[in-house]
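Enquirer: here are the coordinates; sequence isn't available:
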């Protein structure tokens, strides 16, 4: 993984990436000493991303999961 790379002093550019990585660390890493290998670590992140995008509700988008928000936004755009 790579963090967002922006110029120094433009924290707004990295706000979304910073929030995402803070959530990843807070929800996936507590009480974790490591994984047996790189594949296991990648798989853990992959599973967390599925949860993050499909089930985890985000207050910034009306307490919807990102996938549900995208579907709703797309449906409204097509109807308009």
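Expert: Yep, it's here. Since we're looking at a predicted model, the values are computed, not measured.
Enquirer: Please count neighbours and contacts with C-alpha atoms only from this point.
Expert: Fine.
Enquirer: Can you give me the buried ones in the longest helix along the chain?
Expert: Using DSSP state H, we find that the single longest helix of the chain is helix 38-54. By 16 or more other Cα atoms under 10 Å, the buried positions in helix 38-54 come out as 48, 52-53.
Enquirer: then this one, side by side with the first:
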């Protein structure tokens, strides 16, 4: 969908990007997982779960003017898990 929208709206100067949360991050919803979230997160290359503000910084970066050449991209926020496979 990201690439399709980029093709449709890109000519009008709109940049379309997406953030894919590949794993669980620490939120109010995942708080109910208790220590199980920490156990899953420990298996990642970073060894911890992403914090909401970290994900928000990634989104803010992609929304900024400095990344206008980046469009039609899905950025995986996965603490290195996909590359570690």
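Expert: That came through, no problem. Every value quoted in this text rests on a predicted model; they were computed, and no experiment measured them.
Enquirer: Give me the TM-score for these two chains.
Expert: Overlay of the two chains. TM-score (TM-score structural alignment, normalised by the length of the first structure): 0.28; 37 aligned residues with a Cα RMSD of 3.9 Å.
Enquirer: related to what we said a few turns ago, which strands or helices does the longest helix of the first structure pack on?
Expert: helix 15-28, helix 66-79 (3 or more Cα pairs under 8 Å, 6 or more residues apart in numbering; DSSP states H and E).
Enquirer: packing partners for the first one?
Expert: Just to be clear, that refers to helix 15-28 of the first structure. helix 38-54.
Enquirer: Same check on the last one?
Expert: Under the contact criterion of 3+ Cα pairs under 8 Å, 6+ apart, helix 66-79 of the first structure touches helix 38-54.
Enquirer: angle of the longest helix of the first structure against helix 15-28?
Expert: When axes from the mean of the first three to the mean of the last three Cα atoms, to 10 degrees is applied, the directions of helix 38-54 of the first structure and helix 15-28 differ by 120 degrees.
Enquirer: Tell me what angle helix 38-54 of the first structure forms with helix 66-79.
Expert: Interaxial angle, helix 38-54 of the first structure versus helix 66-79 (the same axes, to 10 degrees): 40 degrees.
Enquirer: And residue 4 of the second structure, how far from residue 74 of the second structure?
Expert: 12 Å (Cα to Cα, to the nearest Å).
Enquirer: sorry, back to before: switch the helices and strands packed on helix 38-54 of the first structure over to CSV; also include distance to residue 44 of the first structure.
Expert: Output for these, formatted as CSV (distance: least, Cα to Cα, whole Å):
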stretch, distance to residue 44 of the first structure
helix 15-28, 8
helix 66-79, 20
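Enquirer: want to try a markdown table for these, with mean neighbour count as columns?
Expert: Shown next, in a markdown table, are these (neighbours: other Cα atoms under 10 Å):
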| stretch | mean neighbour count |
| --- | --- |
| helix 15-28 | 13 |
| helix 66-79 | 12 |
